[in-house]
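# Mind looking at a prediction? Sequence and model below.
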Amino acid sequence: MSVQPDKLRAETALMFPPGFVWGAATAAFQVEGATTADGRTDSVWDVFARKPGAVVGGDTGDPAADHYRRYGEDVDLMRRLGLGAYRFSLAWPRIRPDAGLPNPAGLAFYDRLVDRLLDAGIAPWATLYHWDLPQALEEKGGWAARDTAFRFAEYAETVLERLGDRVASWSTLNEPWCAAMLGYAGGIHAPGRRDPAAAVAAAHHLLLGHGLAMDVIRRHAGDTPAGITLNLYPVAPHDPASAADVDAARRVDGQQNRLFLDPVLRGGYPEDLVADLAPFGLTDVVREGDTTTIAAPIDWLGVNYYRDYTVAGTPVLGSKPASPEWVGAADVHFVPNEAAPLTASGWEVQPAGLTASLLQVHRDYRPVPLYITENGAAYPDDVTENGDIVDTDRIAFLDSHLQAAHEAIEAGVDLRGYFYWSLLDNFEWAEGYAKRFGLIHVDYATQRRTPKRSAFWYSRVAGLNGLS
């Protein structure tokens, strides 16, 4: 009996588990545009982007990828590529403008988006918060104010009442480290503050908001899977024999990873980190019952991975001192790997770090299903005369990181899905439109969409459920 080519290819491929989810991700402020349409009011990112020098090129959240008006075209592209899921975020200032009463027009947009996804056979994965805090709440203290966590729960209630019956999976927060540390300590993300005590308070209140929102999800969406998405980075000492380097790695791992993993999966902050952050008020903002609320059971954990860190406790050749977002770590130095290739963002390509991050969670915490909810790279797009977009660097990036994900599965990690970042070229925060992460090229002048070669490569992987 002859063997069919497709069967032979599958038998020689690195196959992923049955039911593995293949998707792509976006965030509301990065793709929607239409920042003043249908009652939407300012988020902290609208205000921050208008500050001179805050964003490369003076770019703002309009037009972004005009997803608010072109979502139907985008869903059709996802369907043609064979994606099984779309991870998107909802815009708080579109749904509850100025954190006030629910806005019917804003809710109607997400009704249309979710229904269009379901009609296309694509599972909607909704994230409640991807950094677009209503500016009205920032003016009352933002995430540094405890009340914001309760306003977040009110917003979650509005969303779940409307969409709780149709969304396939919920995420409360995306990368609370960035929202807290880059926004309130580093000053390079919205709202642009440089107050380490405010950043530490923001981190705790974001987690409190997560726990409160989990309760809302359980009440309105029953058994629908729900979790939280964290950006995790494996951290290694430059010299494992150096006590100073080992301690530097401990502190960076504490602030980047364990500050969020431990409260969610272990029910409290790690003792060493409590001591590190006590001078910045961590013990002052944690109230009785908070850790129980934050530790509400989750159904899955999202892992966003882009690179790893090597750190030293004293300067070494080529190292850079920690910037302000690393609270109380001014003596820590980040050491580059000169042999690693770089993306257009200047980030080292380190696929082995993805395996290490997944294994860290698998090894150190209670069993929980994992999803890679973001992983991707910015590269310059080479557009040929016939309009073909050749992005071989991105294909190589994808291939190496999916191999790394497969290695984690072989090592026992319960990994159930992968979402490429990003579906579309978009507004890349402080980099504006200067960096392109998308599988789909967006011409911002015309809003024309063109799938890149990486999109077709990824489509084949999803169809095969493996790497050939």
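Yes, it's here. Residues are numbered from 1 along each chain as shown.
# contacts, neighbours, all on C-alpha from now
Will do.
# For residue 114, the count of nearby residues, please.
Burial measure for residue 114: 23 neighbouring residues, criterion other Cα atoms under 10 Å.
# Please apply the same query to residue 448.
Residues lying near residue 448 (other Cα under 10 Å) number 11.
# How about residue 434?
For residue 434, using other Cα under 10 Å, the count is 19.
# How about residue 252?
26.
# could you measure the closest residue to it other than its chain neighbours against residue 8, distance?
Closest residue to residue 252 apart from its sequence neighbours, by Cα to Cα, 6 or more residues apart in numbering: residue 235 at 7.1 Å. For residue 235, the distance to residue 8 equals 40 Å [Cα to Cα, to the nearest Å].
# Now do the strands in the stretch 101-250 of the chain.
123-129, 169-174, 226-231, 235-237 (DSSP state E, counting those that start in this stretch).
# Show me what the shortest one is packed up against.
So the one you mean is strand 235-237. helix 243-253, strand 309-312 (3 or more Cα pairs under 8 Å, 6 or more residues apart in numbering; DSSP states H and E).
# How about the first one?
Here strand 123-129 is seen to pack against strand 85-89, helix 104-119, strand 169-174 when contacts are counted using 3+ Cα pairs under 8 Å, 6+ apart.
# what sits up against that strand?
For strand 123-129, contacts defined as Cα atoms under 8 Å, 6 or more residues apart in numbering pick out 84-92, 114, 117-118, 156, 166-174.
# isn't the residue nearest to residue 252 right next to residue 312, touching?
No: if you go by Cα atoms under 8 Å, residue 235 and residue 312 don't touch, sitting 10.6 Å apart.
# also this one, for the comparison:
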Amino acid sequence: MYKRSDFPAGFQFGASTAAYQIEGHSFGGAGRTHWDDFAATSGNVVRAENGAVACDHYHRWEADLDLIRDAGFDAYRFSTSWARVLPEGRGAVNAEGLDFYDRLVDGMLERGIKPMITLYHWELPSALADLGGWANNDVAKWFADYAEIIMGRVGDRIWKTATINELYCVSVLGYLTGHHAPGTRNVRAAVRAMHNVSLAHGTAVEALRAAGYGDLGAVCNFTHHRPVDDSPETAAAMQRADDLDNRFFLSGFFKGAYPEGLVELVGQHLPEGWQDDMKTVSTPVDWLGVNYYFSTIVAADDGPWPAVRQVEGPLPKTQMGWEIYPDGLRHFLRMCADEYSGETPLYITENGMANADLVDGGAVADQVRIDYLDQHFAKARQAIDEGVPLEGYFVWSLMDNYEWALGYEKRFGIVHVDFDSQERTPKASYHALKAALAS
């Protein structure tokens, strides 16, 4: 396996998690979220499972931070829950919530772990969902206010701050496909949400920078596409897929404009006066996070925008059914640096795989995950050699957790979690990473 010594001096290695997926949202005075509502709706989530208990990280955070320290990770990318801090999304602050994150950040520093905070990882307070959520243009101000509150408490000790995790998933999966909360399937709401989540990012960056905070970044997810054939129809579908999946948010952040082809197709759904927001959307960031997992084969579809369908491909697949294509990581690191972010430092903020891991004799053999990570380390190293300003890599995820609409079935962790007993068992991948980071 690639080792720490194979990367430049100062390269940062870390692990990532998300609040709703691990904390246990029924604890500590947290407010209701649209994920609670989504999961309580028949047919949305496997076995209608939710994040009420999750990994009980709310009570077990000290031992979990010990796992991060003992693995030799430099940093921990965690998220804060909007509804834990502001149960109604606005107004009264939940002191227990702020106290929890205060303890958590101090616990990282006590263990020599750099805190990398993500302010939003998908758990919108239900009270704001009632008002239209991300489809309501006012959400940008609501989010910036929340960002200032949480950073006002812990921001003096944070290493790096990300605004919103995977804006594509927040807007497209939440409002177009309906696969994620709030489960809306409405193109007008989706396109507005795409813009509003971009505006919320920029508004928060402006507010936090004005308050004196630095090292502010964005985190985008990317999906690699391969054409099903060489027809003009497929080429056009590839462009539509790329504009939606990979370029919309980058273009807004770094060029102050959305892809022309996408605007021509669905720009009528954007909020009135959206062009006036683009200066805020493109507020400069200090770093960019790249989340990458898989590749897919693209074909044209006869339906409405984006008129794209995915075709099952021949490559090895993860437990999610996602095709493993390591060179896609290098592709997007190059794309970001060459076409958008330039010399802005890049971090791989999520990369990993789900596998049907089982505890056997007190151990978990997940060689397939070790191979996956090693193949992606190789592509990260190659990108650095090609001049990409890549400065860190964060594995997804520290531990098995609540995998959103798929409940607790899909295991992404390098630490196994028994969701009945909450027992943690470091997997072979954890031990392999520990050895690689020690060398």
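Great, that's in hand. As the structure is a prediction and not an experimental result, all values here were calculated from the model.
# sorry, back to before: using a markdown table, lay out the helices and strands packed on strand 235-237 of structure 1 together with distance to residue 193 of structure 1.
Shown next, in a markdown table, are these (distance: least, Cα to Cα, whole Å):
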| stretch | distance to residue 193 of structure 1 |
| --- | --- |
| helix 243-253 | 21 |
| strand 309-312 | 24 |
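# Could I get the full set of helices for the stretch 301-450 of structure 1?
Ranges of helices within the stretch 301-450 of structure 1 are 351-364, 392-410, based on DSSP state H, counting those that start in this stretch.
# Report the buried residues of the shortest one.
If I follow you right, that is helix 351-364 of structure 1. Neighbour-count burial for helix 351-364 of structure 1, counted by 16 or more other Cα atoms under 10 Å, picks out 351, 352, 353, 354, 355, 356, 357, 358, 359, 360, 361, 362.
# what does the longest one give?
Within helix 392-410 of structure 1, the residues that qualify as buried by neighbour count (16+ other Cα under 10 Å) are 393-395, 397-409.
# how big's the offset between it and structure 2?
Superposed on structure 2, helix 392-410 of structure 1 shows a mean distance of 0.9 Å to its aligned residues (mean Cα distance after the TM-score superposition for structure 1).
# do the shortest one as well
Aligned to structure 2 and superposed, helix 351-364 of structure 1 gives a mean residue distance of 1.1 Å (mean Cα distance after the TM-score superposition for structure 1).
# could you check the angle strand 226-231 makes with that helix?
130 degrees (axes from the mean of the first three to the mean of the last three Cα atoms, to 10 degrees).
# Helix 351-364 of structure 1 aligns to what range in structure 2?
Under the alignment (TM-score structural alignment), helix 351-364 of structure 1 falls on residues 326-339 in structure 2.
# ditto for the longest one
Matched against structure 2 by TM-score structural alignment, helix 392-410 of structure 1 falls on residues 367-385.
# Between residue 235 and residue 312 of structure 1, which contacts overlap?
Residues touching both residue 235 of structure 1 and residue 312 (Cα under 8 Å, 6+ apart): residue 249.
# and of the buried residues of helix 392-410 of structure 1, the nearest to residue 149 of structure 1?
residue 405 (33.8 Å; Cα to Cα).
# Tell me which residues touch the closest residue to the closest one other than its chain neighbours, please.
Residue nearest to residue 405 of structure 1 in three dimensions, not counting chain neighbours: residue 355, with 5.9 Å by Cα to Cα, 6+ apart. Applying Cα under 8 Å, 6+ apart, we find residue 355 of structure 1 in contact with 404, 405, 407, 408.
# which of these are also in contact in structure 2?
Of these, the ones still in contact in structure 2 (both residues aligned by TM-score structural alignment, their matches' Cα atoms under 8 Å) are 404, 405, 407, 408.
# shouldn't the first one be in contact with residue 352?
Read it as residue 404 of structure 1. Yes: shown here, residue 404 of structure 1 and residue 352 form a contact pair, counting by Cα under 8 Å, at 6.0 Å.
# Looking at structure 1, name the residue matched to residue 251 of structure 2.
With TM-score structural alignment as the criterion, the equivalent of residue 251 of structure 2 in structure 1 is residue 262.
# that's a strand at its match, yeah?
No: according to DSSP: H, G, I helix; E, B strand; the rest coil, residue 262 of structure 1 belongs to no strand; its state is helix.
# from what I can see it touches residue 272, true?
No: using Cα under 8 Å, residue 262 of structure 1 is not in contact with residue 272, being 11.8 Å away.
# Could you check which of these two has the larger neighbour count?
Set residue 262 of structure 1 next to residue 272 and count neighbours by other Cα under 10 Å: residue 262 wins out with 19 against 12.
# which residues does the more buried one contact?
Residue 262 of structure 1 neighbours (Cα under 8 Å, 6+ apart): 268, 269, 270.
# which of the buried residues of helix 351-364 of structure 1 sit farthest apart?
Taking Cα to Cα as the measure, the buried residues of helix 351-364 of structure 1 span a maximum distance of 17.4 Å, between 351 and 362.
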